[in-house]
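K.L.:
the following block contains a protein sequence and its predicted model.
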Amino acid sequence: MTQLIVLPHVENCPDGAVIEAEEGKSICETLLENGVELDHACEMSCACTTCHVIVREGFNSLTPAEEEEEDLLDKAWGLEPNSRLGCQAIVGKTPLVVEIPKYSLNMAKEGHRK
């Protein structure tokens, strides 16, 4: 098991979380299985950007993003150099610290959060 630390997010994870993550599962799957709500409008099929996360620590341990993910990330709200789609970033042996951005395109478009 690998430690996955989620930084506090006002709605999705107000107190932050420390999760024992199973290697080989995506960040998105891991968060959802541990009660951290992460939007995933395309059901984790790499067809949207709603599961965008920022990997604050451990980014270089992740396998590189494929071209399809890179193309989608260009559309993500709040894109940073260490951004990934949670459905595509697979947990390995290195501990990770992730931040859920304040908004996703889905939230901004539908007016869920302000």
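P.N.:
Arrived safely.

K.L.:
going by C-alpha atoms from here, please, whenever you check contacts or count neighbours.
P.N.:
OK.

K.L.:
quick one, helices of the chain?
P.N.:
27-33, 67-73, 105-110 (DSSP state H).

K.L.:
so what secondary structure elements neighbour the first one?
P.N.:
Right, helix 27-33. Taking 3 or more Cα pairs under 8 Å, 6 or more residues apart in numbering; DSSP states H and E as contact, there are no helices or strands that helix 27-33 lies on.

K.L.:
return the distance of it from the chain's centre.
P.N.:
Distance of helix 27-33 from its chain centroid, counting by Cα atoms, centre = their mean, to the nearest Å, is 8 Å.

K.L.:
comparison target, given below:
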Amino acid sequence: MTKIKVLPHPEYAPQGAEIQATPGTSICEALLDNGIAIEHACDMSCACTTCHVVVREGFKSLNEMDENEEDLLDRAWGLEADSRLSCQAIVAQKDLVVEIPKYSINHAKEKH
């Protein structure tokens, strides 16, 4: 199992969190499976940017980004060099530290 440390976020993880993820799953799936209800308006189909995260540690261990993800990330709020769409970032063996940005481009949240 791979450890994912989630930095504190006022809505999703006020105290921060440490979760376990099975290699081969996406960061988004791991967060959702562990009670961190990150937005994912497109149901993890790589069609929006609401699940945007910044990978503070372990970025290079993730799978390579495809062109569609790169294009979508250009529209993400708070884009950084180590940004990924969590629905497309596949966990490997290396532990990760992720930060969920304070805002997303989603103006109307939906319950999933």
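P.N.:
Nice, thanks for sending it over. Note that this is a predicted model, so its numbers are computed, not measured.

K.L.:
ok, the nearest residue to residue 34 of the first structure once chain neighbours are set aside - contacts?
P.N.:
Among residues not flanking residue 34 of the first structure along the chain, residue 19 sits closest, at 7.3 Å (Cα to Cα, 6 or more residues apart in numbering). By Cα atoms under 8 Å, 6 or more residues apart in numbering, the contact set of residue 19 of the first structure is 3-6, 34.

K.L.:
between the helices of the first structure, which one is closest to residue 97 of the first structure.
P.N.:
helix 27-33 (10.5 Å; Cα to Cα).

K.L.:
now for the residue nearest in space to the middle of the second structure: which residues touch it?
P.N.:
Taking Cα atoms, centre = their mean, the centroid of the second structure lies closest to residue 86, which sits 2.9 Å from it. Contact analysis of residue 86 of the second structure by Cα under 8 Å, 6+ apart lists 26-28, 51-53.

K.L.:
residue 5 of the first structure too?
P.N.:
Neighbouring residues of residue 5 of the first structure by Cα under 8 Å, 6+ apart: 16-19, 95-98.

K.L.:
likewise residue 8 of the second structure?
P.N.:
Contacts of residue 8 of the second structure (Cα under 8 Å, 6+ apart): 14-17, 99.
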